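S.K.: Okay, sequence plus prediction incoming.
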Amino acid sequence: MPAQAAIGWAGDPFQGVMMYLLIASDLDGTLLLPGDTFGAFTKSVIHRLNRAGHHIVLATGRHQADVESLLDSQSPPVHLITANGARISSACGGLALSAELSTAVVQTLLEETRADTDLTINLYCRSGWLMSREDENLKDFSQNPDFQPTLCAAENLPLHAVQKVFFFQRSKDHDALLRLQARLEQRLGDQIGTVFTFPWCLEVMARDVSKGNALKQLAEFLNVPIQACIAFGDAMNDVDMLAGVGKGVLMGNAHAELRQALPEAEIIGRYTDEAVAHYLSKHLLKSADLPA
């Protein structure tokens, strides 16, 4: 059953009136250490927050199966927002939503890009990750050996059950991807949403799909006011999530574009120092609940 929101919230939760009930965090460059691992301190803090009654949300551009492979039987219950908001799964299993691109949109995306030899086409489908060719950029994009792409020639890529399509620019030419983004948006209009997860990776989802919109749906299901949510992120695919909650916090390693988009947001340490866990332990855990 969805949790009931605590009574009596007003003002800034860090002033002692009420703590944030919903904690959402991006993974790459935010909560995960290099090598796609959760640090020991981060694991400890998440366990204690869960026992204290906070909801934990992992909000990422990754595929759900990818994120699930990073968790184990000792992991506390967490809610998942994956594929940049195309998939929502509550910890209790009572909410499972998927927003997929229409077959016509996928066909158009493939027609526009199939002949470009400097692009690698990627699809997140219900069954997994398909990639049109081998690409050196893969080693910077995914370090999880338990979730790797299946090669599938561009002409054989499916049109159905596609959560998102994303493109690697093989020579990391950001300007070329900006031109592609403009062409796709001109042709498909309000049928799609686009975002850069890296300067050389352009992602395309269905209209209105984003981490921020997904988090609002999850908060409504849990009966938690969106102002009682704190979120952490480092890239432009986090911007609407960070802007739409009670408190959005940027990583010290956040992209310059994100800092420009949210100039008033608090900036903390780097993901390599488990800065999110240290911030949460300081502000949301009672001293008796702190890790040893």
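M.R.: Yes, it's here. Residues are numbered from 1 along each chain as shown.

S.K.: make it CA atoms for all contacts and neighbour counts henceforth
M.R.: Noted.

S.K.: Okay, helices next: where are they in the stretch 51-200 of the chain?
M.R.: 64-70, 103-113, 138-141, 174-188 (DSSP state H, counting those that start in this stretch).

S.K.: Tell me where the stretch 1-150 of the chain has strands.
M.R.: Listed in chain order, the strands of the stretch 1-150 of the chain (DSSP state E, counting those that start in this stretch) span residues 22-25, 55-59, 79-82, 87-89, 96-98, 119-125, 128-131, 150-151.

S.K.: Select, out of those, the one closest to Q227.
M.R.: Within those, the stretch nearest Q227 is strand 22-25; the backing value is 9.2 Å (Cα to Cα).

S.K.: tell me what that closest one is packed against?
M.R.: strand 55-59, strand 229-233 (3 or more Cα pairs under 8 Å, 6 or more residues apart in numbering; DSSP states H and E).

S.K.: Throw the ones you listed into TSV and include distance to Q186 and mean neighbour count, thanks.
M.R.: As requested, the helices and strands packed on strand 22-25 are exported to TSV (distance: least, Cα to Cα, whole Å; neighbours: other Cα atoms under 10 Å):
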stretch	distance to Q186	mean neighbour count
strand 55-59	29	24
strand 229-233	29	27
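
S.K.: Adding distance to P145, write these out as TSV.
M.R.: What follows is the helices and strands packed on strand 22-25, written out as TSV (distance: least, Cα to Cα, whole Å):
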stretch	distance to P145
strand 55-59	20
strand 229-233	24
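
S.K.: try this one side by side with the last:
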Amino acid sequence: MVKLVAVDMDGTFLDDNKNKSPEFGKVLNALKDKGVTFCVASGRQMASIKGEFAGYEEGIVFISDNGTVIDVDGTTYCISMFEEDLSKQILNTLKGMPDKKTVYCGVEYSYIDSDDELSIRNAKLYLPKHAIVKDFFEIDEPPVKISVYSENGYDSDFKQLQDKFSDVATVCTSGFEWLDIVPKGSSKGVALKRIQEILGIPREECMAFGDQMNDFDMLNQVYYSYAMENAVDEIKQISRYTAPSNNEYGVITVLKEFFDIE
């Protein structure tokens, strides 16, 4: 009996135009009636995720910032944040990559250090709560995540960051243009395990859907693991099942069939 369903957002639950399935409301209500908890897990900040699910928040569990922050029954928990020395090392390295856009992510607010068109566009898309600062080192709160945007997608700078910091932080792609750096040991999977403990639901009674490497640990934390048809190969290899693509609203298709929802 599955009692918890966790879904990634971009590239998984939402289509490429960032839309939900028109059947979502019906399916969510049916899951609630069956005693199933719905969990949204994303690399986005909490305010962005909740904005996407405005009007549906009651009863939904949220994982934001790739597992460093969770919200259960309206209570927000910060699971992990960077120590000052390591965050400074990462930020100083990023200063040497002027073509990259950096986002400094706190528990509630995120910060950018540029007001150019690309930075503002990304902030409007993904950061409902954000501020522009002159220097990241002036921010009082430690980051829970540092995100790096590359307009050209994964490149040698991304590889350099992975090679340099993977021993001391968790570094993974989040889509094709973003690299997320979070404190070592943090991931959607670790956050989901915390939620399973809070709710008293074993991994054998959990289902998850994902498409990118930041979903890897989350899919390994459940028995019913689904890779989207559009997922990267590594995700398909470790998942037990495959769902139709995000543009076909594959998550909803699987949930309707699995839970016998008309």
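M.R.: Sure thing, it's come through. From a predicted model like this one, the values you see are computed outputs, not experimental measurements.

S.K.: Can you pull the TM-score for these?
M.R.: TM-score for the superposed chains, counting by TM-score structural alignment, normalised by the length of structure 2: 0.89, backed by 261 aligned residues with a Cα RMSD of 2.4 Å.

S.K.: Save the helices of the stretch 51-200 of structure 1 as CSV, and put in mean neighbour count and distance to Y279 of structure 1 too.
M.R.: Formatted as CSV, the helices of the stretch 51-200 of structure 1 follow (neighbours: other Cα atoms under 10 Å; distance: least, Cα to Cα, whole Å):
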stretch, mean neighbour count, distance to Y279 of structure 1
helix 64-70, 16, 22
helix 103-113, 16, 41
helix 138-141, 11, 26
helix 174-188, 15, 33
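
S.K.: need the contact list for the equivalent of I146 of structure 2 over in structure 1.
M.R.: When structure 1 is aligned by TM-score structural alignment, I146 of structure 2 is paired with V165. Contacts for V165 of structure 1 (Cα atoms under 8 Å, 6 or more residues apart in numbering) come out as V106, I121, N122, L123, Y124, E203, V204, M205.

S.K.: for K3 of structure 2, same thing?
M.R.: Applying Cα under 8 Å, 6+ apart, we find K3 of structure 2 in contact with G35, V36, T37, I201, E205, C206.

S.K.: ok, the equivalent of the fifth one over in structure 1 - how many residues close by?
M.R.: The one in question is E205 of structure 2. Matched to structure 1 by TM-score structural alignment, E205 of structure 2 sits across from A228. When neighbours are counted by other Cα atoms under 10 Å, A228 of structure 1 registers 23.

S.K.: What is the burial count for the residue nearest to A228 of structure 1 when sequence neighbours are not counted?
M.R.: Distances taken as Cα to Cα, 6 or more residues apart in numbering place Y20 nearest to A228 of structure 1, at 4.9 Å, with adjacent residues excluded. Using other Cα under 10 Å, the number of residues around Y20 of structure 1 comes to 25.

S.K.: Can you find the partner of Y20 of structure 1 in structure 2?
M.R.: By TM-score structural alignment, Y20 of structure 1 lines up with V2 in structure 2.

S.K.: quick one, what contacts its match?
M.R.: V36, E204, E205, C206, M207.

S.K.: Against G11 of structure 2, how distant is it?
M.R.: Per Cα to Cα, to the nearest Å, V2 of structure 2 is found 23 Å from G11 of structure 2.

S.K.: Likewise for K188 of structure 2?
M.R.: As judged by Cα to Cα, K188 of structure 2 and G11 of structure 2 stand 16 Å apart.

S.K.: higher neighbour count, these two?
M.R.: K188 (28 against 22).

S.K.: What separation is there between the alignment partner in structure 1 of that one and C92 of structure 1?
M.R.: For K188 of structure 2, the aligned position in structure 1 is occupied by K211, per TM-score structural alignment. According to Cα to Cα, K211 of structure 1 stands 20 Å off from C92 of structure 1.

S.K.: swap in D72 of structure 1?
M.R.: Computed as Cα to Cα, the D72 of structure 1 to C92 of structure 1 distance reads 16 Å.

S.K.: next one: V224 of structure 1
M.R.: Distance of V224 of structure 1 to C92 of structure 1, given as Cα to Cα: 15 Å.

S.K.: Of the two, which one has the most company?
M.R.: V224 (21 against 12).

S.K.: Isn't that one up against L22?
M.R.: Yes: V224 of structure 1 is within contact range of L22, at 7.3 Å (criterion: Cα atoms under 8 Å).

S.K.: residues contacting S114 of structure 2?
M.R.: The contact partners of S114 of structure 2, taken as Cα under 8 Å, 6+ apart, are I120, I132, V133, K134.

S.K.: any idea how far the first one lies from S150 of structure 2?
M.R.: The one in question is I120 of structure 2. 14 Å.

S.K.: Ends of stretch 151-162 of structure 2, what's the gap?
M.R.: 18 Å.

S.K.: Pull the distance from that stretch to the chain's centre.
M.R.: Here the centre of stretch 151-162 of structure 2 is set off from its chain's centre by 19 Å, with Cα atoms, centre = their mean, to the nearest Å.

S.K.: Give me the neighbour count for the spatially closest residue to Q196 of structure 2 that is not a sequence neighbour.
M.R.: Sequence neighbours aside, P202 is the residue nearest to Q196 of structure 2 in space, at 6.3 Å (criterion: Cα to Cα, 6+ apart). The tally of other residues near P202 of structure 2 (other Cα under 10 Å) stands at 16.

S.K.: Report the contact partners of the alignment partner in structure 1 of V36 of structure 2.
M.R.: Using TM-score structural alignment as the criterion, V36 of structure 2 maps onto H54 of structure 1. By Cα under 8 Å, 6+ apart, the residues touching H54 of structure 1 are Y20, L21, L22, I23.

S.K.: Let's have those residues in CSV, adding distance to A243 of structure 1.
M.R.: Below are those laid out as CSV (distance: Cα to Cα, whole Å):
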residue, distance to A243 of structure 1
Y20, 16
L21, 17
L22, 15
I23, 14
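
S.K.: and the gap between the residue nearest to A228 of structure 1 and L285 of structure 1?
M.R.: Counting by Cα to Cα - Y20 of structure 1 and L285 of structure 1 are separated by 11 Å.

S.K.: Let me know whether M213 of structure 2 touches K236 as I believe.
M.R.: No: between M213 of structure 2 and K236 there is no contact under Cα under 8 Å: 10.3 Å.

S.K.: so what corresponds to D65 of structure 2 in structure 1?
M.R.: Checking TM-score structural alignment: D65 of structure 2 goes with A83.
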